[in-house]
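[1] When you get a sec, could you give me coordinates for this:
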Amino acid sequence: MLRRYGLIGALVALLVCILWTPTSAAPADGPCRVLAPGASDAAERAVGAACAQVAADVWYTWGGGHGPQPGPTYGQVDPTDPASEHDPERLGFDCSGLVRYAYAQAAGSDVLDGVASAQFYTHRAAGRFTAAQGLAPLLPGDLLVWGTSQDLHHIAIYLGAGKMVEARQSGTKLMVSDVRLNGDYYGAVRIDPGPVTGHVVRTWGTGVWTKVQPSTTAARVYALPGPTTIRVECQKHAETVTSDGYTNDAWSYLPDYGAWLTNIYIQGPAWLENVPTCTF
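    Model prediction:
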């Protein structure tokens, strides 16, 4: 049996537990906000827009956020993921849908429409970082991606201090997570939603591969899924290509892909006007 002072102490402790209300309710994974200095105003607005959706307890939904306008949409069933069975009933975002919405809110226009690979290879890049560089050069608002150059399957928004906000997987809500540098982390890109500098052109065709060298036999980098806005640094004469009724020996270097594309699939003349000749 408890001694008298022990019983009184226990009752007091119980009363405190009943009446006490925490002053903050930060999630276990930490607060969703900018966690380091140095980000641009647009990047900070993008973080704020994504974090507002976390605070609203929005669901991950496969395919969510890819409607005609940026914003949450009902998802789809992912045939490879049994946990997605309820996604058509849930209004929310997938990983790239959240990124699209966050930067649309920050920029006032739909600057990052598309899936994770299209967002990483965007012509609106202000900087790129490899997996080997780790987190040291990154700023809040940078976009982290996972996968390979040919298949980037996940994207998230960096908060700073080793944290990120993401739409991770079916059956979960939008969340703050520790950055996962293990596995297939590929790198990061910094977004500038302002006016684009350089030679910006449009491609045509579907499934058009970019190459590590200006040759059809060179290793593949990434297949443009459809007509895509790209940035060209320079062009040069190299291997002659015949495809889709056209023949051309001009190739353009795409700095956002670190790769080459035959000019056959770039809208415009066979030799692009006002684009310099590559010296490498």
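[2] only C-alpha atoms for contact and neighbour calcs from this point on.
    Noted.
[3] How about the most centrally placed residue in the chain: what's its closest non-neighbour residue?
    Per Cα atoms, centre = their mean, the C-alpha nearest to the average position across the chain is that of I155, at 3.8 Å. The shortest distance from I155 to any non-neighbouring residue, by Cα to Cα, 6 or more residues apart in numbering, is to V145 (4.4 Å).
[4] What residues sit buried inside the helix or strand hosting the one you found?
    In the assignment (DSSP states H and E), V145 maps to strand 143-148. Buried residues in strand 143-148, counted by 16 or more other Cα atoms under 10 Å: 143-147.
[5] now those as TSV including distance to A52?
    Listed next are these as TSV, based on distance: Cα to Cα, whole Å:
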residue	distance to A52
L143	18
L144	19
V145	22
W146	24
G147	27
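[6] Quick check: of the residues you listed, which lies closest to A56?
    L143 (21.7 Å; Cα to Cα).
[7] In which helix or strand does the residue nearest to that closest one when sequence neighbours are not counted reside?
    Among residues not flanking L143 along the chain, I157 sits closest, at 4.8 Å (Cα to Cα, 6+ apart). Assigned by DSSP H and E, I157 belongs to strand 151-160.
[8] How far off centre is that strand?
    Offset of strand 151-160 from its chain centre (Cα atoms, centre = their mean, to the nearest Å): 5 Å.
[9] all strands of the stretch 151-280 of the chain, in order?
    With DSSP state E, counting those that start in this stretch as the criterion, the stretch 151-280 of the chain has strands at 151-160, 163-166, 175-178, 185-191, 199-202, 208-211, 220-224, 229-232, 234-243, 246-254, 259-262.
[10] how about a markdown table for these, with distance to A49 added?
    Below are the strands of the stretch 151-280 of the chain laid out as a markdown table (distance: least, Cα to Cα, whole Å):
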| stretch | distance to A49 |
| --- | --- |
| strand 151-160 | 11 |
| strand 163-166 | 11 |
| strand 175-178 | 13 |
| strand 185-191 | 15 |
| strand 199-202 | 28 |
| strand 208-211 | 33 |
| strand 220-224 | 29 |
| strand 229-232 | 25 |
| strand 234-243 | 36 |
| strand 246-254 | 31 |
| strand 259-262 | 33 |
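[11] now the other sequence, so there's something to compare against:
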Amino acid sequence: MLRRRHVIAALTAWTVLLLWAPAPASGAPPVPRPAPAVAPAPASGAVAASGAVAADDTCAVRAPGASAAAERAVAAACEQVAAGVWYTWGGGHGPRPGPTYGQVDPTDPASEHDPERLGFDCSGLVRHAYARATGEDILNGVASAQHYTHRAAERFTAAQGLAPLVPGDLLVWGTSQKLHHIALYLGAGKMAEARQSGTKLMVSDVRLDGGYFGAVRVDTGPVTGHVFSTWGEGVWTKAQPSVRAARVYAFPGPTTVRVQCQKHAETVTSDGYTNDAWSYLPDYRAWVTNIYIKGPAWLDSVPTCPSDMR
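    This next block holds a predicted model:
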């Protein structure tokens, strides 16, 4: 016991000396002190709609510049991501926007359980997001129809990369003849997507390789321009107003299109009709014979294209 008292007394004395040690002389190095705790730096470019920084895997508006409707579309898609909704092939294409049970994709063995899963495929999610954002079913269709929408405000090529994009823009993959995937851009190089069978809706890094085709910004306001509907199935648009010109895109069925102008060019005979009028479709950057546009042989109110336009 006595020895223990001596030890305690010695420790007390040393503590007093340390507490009352004089400050170092001018120019002497300061006594090191523990650094205060610092919060980790935010992820670069990840900005939520409120201005707060979002974590890398957070589904949110992650950059400025989007319209209010586009931000609502992102929020609607992210709500489904947060809920852990499944990808399901054909999901989201019911009579009204929203999740539906899927189908078996004959090309994908992983889709065997899709008929049991309530969810979305890629275009079903996009359809739902913009329907929630606008209160109207403005993007009802598959990926190609959504990309070539007559509601396009602006289009971007793959060569332009992500720099000009804002949250809510639609990213697509494939070729001019077949677009097979679409996703919703969040900003800061991230996107929300329904990717493939066997997975749930997710936030991913934008894949600029593997067939990235470009993007489109959706105009949620009133439709502008001369809008018509096509008829027939597998009707090809062409790079020039000629049946021998390169193919651009085939309408799988009746499609709403915006016509910029029309001109007399190569005469075409098809399905019992003969016509030399061709219409230029700015959303496709392509031509289609007027035979497959519902209306008269020469479309009312549509101007004639400039003579040098090919």
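[12] Let me see the TM-score of these two.
    Superposed pair, TM-score by TM-score structural alignment, normalised by the length of the first structure: 0.89. Supporting alignment: 255 aligned residues with a Cα RMSD of 1.3 Å.
[13] on that earlier part again, can you name the residues of the second structure that the strand holding I157 of the first structure overlays?
    Mapping strand 151-160 of the first structure onto the second structure (TM-score structural alignment) gives residues 178-187.
[14] now swap in stretch 190-203 of the first structure and tell me
    Counting by TM-score structural alignment, stretch 190-203 of the first structure corresponds to 217-230 in the second structure.
[15] chain center to the matching stretch, what's the gap?
    19 Å.
[16] residues in contact with the residue nearest to M164 of the first structure when sequence neighbours are not counted?
    Nearest in space to M164 of the first structure, with sequence neighbours left out and distances taken as Cα to Cα, 6+ apart, is Y158 at 4.3 Å. Neighbouring residues of Y158 of the first structure by Cα atoms under 8 Å, 6 or more residues apart in numbering: 138-144, 164-165.
[17] and which of those is nearest T73 of the first structure?
    Using Cα to Cα, V165 comes nearest to T73 of the first structure of those, at 18.7 Å.
[18] give the contact list for the closest one.
    By Cα under 8 Å, 6+ apart, the contact list for V165 of the first structure reads 32, 50-51, 156-159, 174-177.
[19] Which of the residues you listed are retained in the second structure?
    Compared against the second structure with both residues aligned by TM-score structural alignment, their matches' Cα atoms under 8 Å, the contacts of V165 of the first structure retain 32, 50-51, 156-159, 174-177.
[20] which of these lies closest to W260 of the first structure?
    Ranked by distance to W260 of the first structure (Cα to Cα), those are led by A156 at 27.1 Å.
[21] Where in the second structure does the host helix or strand of L14 of the first structure fall?
    Per DSSP H and E, L14 of the first structure falls inside helix 4-19. Per TM-score structural alignment, helix 4-19 of the first structure has no counterpart in the second structure.
[22] Translate L135 of the first structure into the numbering of the second structure.
    Using TM-score structural alignment, L135 of the first structure sits opposite L162 in the second structure.
[23] quick one on the thing from earlier: distance to P82 of the first structure added to the contacts of Y158 of the first structure, as a markdown table?
    Output for those, formatted as a markdown table (distance: Cα to Cα, whole Å):
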| residue | distance to P82 of the first structure |
| --- | --- |
| L138 | 35 |
| L139 | 35 |
| P140 | 33 |
| G141 | 32 |
| D142 | 31 |
| L143 | 28 |
| L144 | 26 |
| M164 | 26 |
| V165 | 24 |
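[24] all helices of the stretch 51-200 of the second structure, in order?
    Secondary structure of the stretch 51-200 of the second structure (DSSP state H, counting those that start in this stretch): helices at 68-82, 122-134, 143-147.
[25] which helices and strands sit right next to the shortest one?
    In this structure, helix 143-147 of the second structure makes packing contacts with helix 122-134, strand 170-175, strand 178-187, judged by 3 or more Cα pairs under 8 Å, 6 or more residues apart in numbering; DSSP states H and E.
[26] which bit of the first structure covers that helix?
    Helix 143-147 of the second structure maps onto residues 116-120 of the first structure, going by TM-score structural alignment.
[27] ok, now the longest one?
    Using TM-score structural alignment, helix 68-82 of the second structure lines up with residues 41-55 of the first structure.
[28] Spit out the contact partners of the aligned residue in the first structure for G119 of the second structure.
    In the first structure, the residue paired with G119 of the second structure is G92, using TM-score structural alignment. Neighbouring residues of G92 of the first structure by Cα under 8 Å, 6+ apart: 58-61, 64-65, 72-75.
[29] ok, how many other residues are close to T277 of the first structure?
    Residues within reach of T277 of the first structure, counting by other Cα atoms under 10 Å, total 16.
[30] Show me what it aligns to in the second structure.
    Checking with TM-score structural alignment, T277 of the first structure has T304 as its match.
[31] separation between G168 of the second structure and K263 of the second structure?
    Distance, G168 of the second structure to K263 of the second structure, by Cα to Cα, to the nearest Å: 35 Å.
[32] How about H180 of the second structure?
    32 Å.
[33] go on, P222 of the second structure?
    27 Å.
[34] Run the chain-centre distance for stretch 86-95 of the first structure.
    Offset of stretch 86-95 of the first structure from its chain centre (Cα atoms, centre = their mean): 18 Å.
[35] sorry, back to before: ok, residues contacting the match of helix 143-147 of the second structure?
    Stretch 116-120 of the first structure is contacted from outside by 95-96, 112-113, 143, 145, 151-155, 188-189, using Cα under 8 Å, 6+ apart.
[36] change it to 7 Å
    96, 112, 152-155, 189 (Cα atoms under 7 Å, 6 or more residues apart in numbering).
[37] closest to H199 of the first structure among those residues?
    Nearest member of the contacts of stretch 116-120 of the first structure to H199 of the first structure, counting by Cα to Cα, is L112, at 18.7 Å.
[38] Skipping its backbone neighbours, what lies nearest that closest one in space?
    Computed as Cα to Cα, 6+ apart, the closest residue to L112 of the first structure that is not its neighbour in sequence is R100, at 5.1 Å.
[39] how many neighbours does the one you found have?
    Neighbourhood size, R100 of the first structure [other Cα under 10 Å]: 29.
[40] from what I can see it touches D113, true?
    Yes: using Cα atoms under 7 Å, R100 of the first structure is in contact with D113, at 5.6 Å.
[41] which position in the first structure aligns with L281 of the second structure?
    Counting by TM-score structural alignment, L281 of the second structure lines up with L254 in the first structure.
[42] which residues does the residue nearest to its match when sequence neighbours are not counted contact?
    Distance criterion Cα to Cα, 6+ apart; nearest residue to L254 of the first structure, sequence neighbours excluded, is V232 at 4.9 Å. Contacts here follow Cα under 7 Å, 6+ apart; on that basis V232 of the first structure touches 199-200, 252-255.
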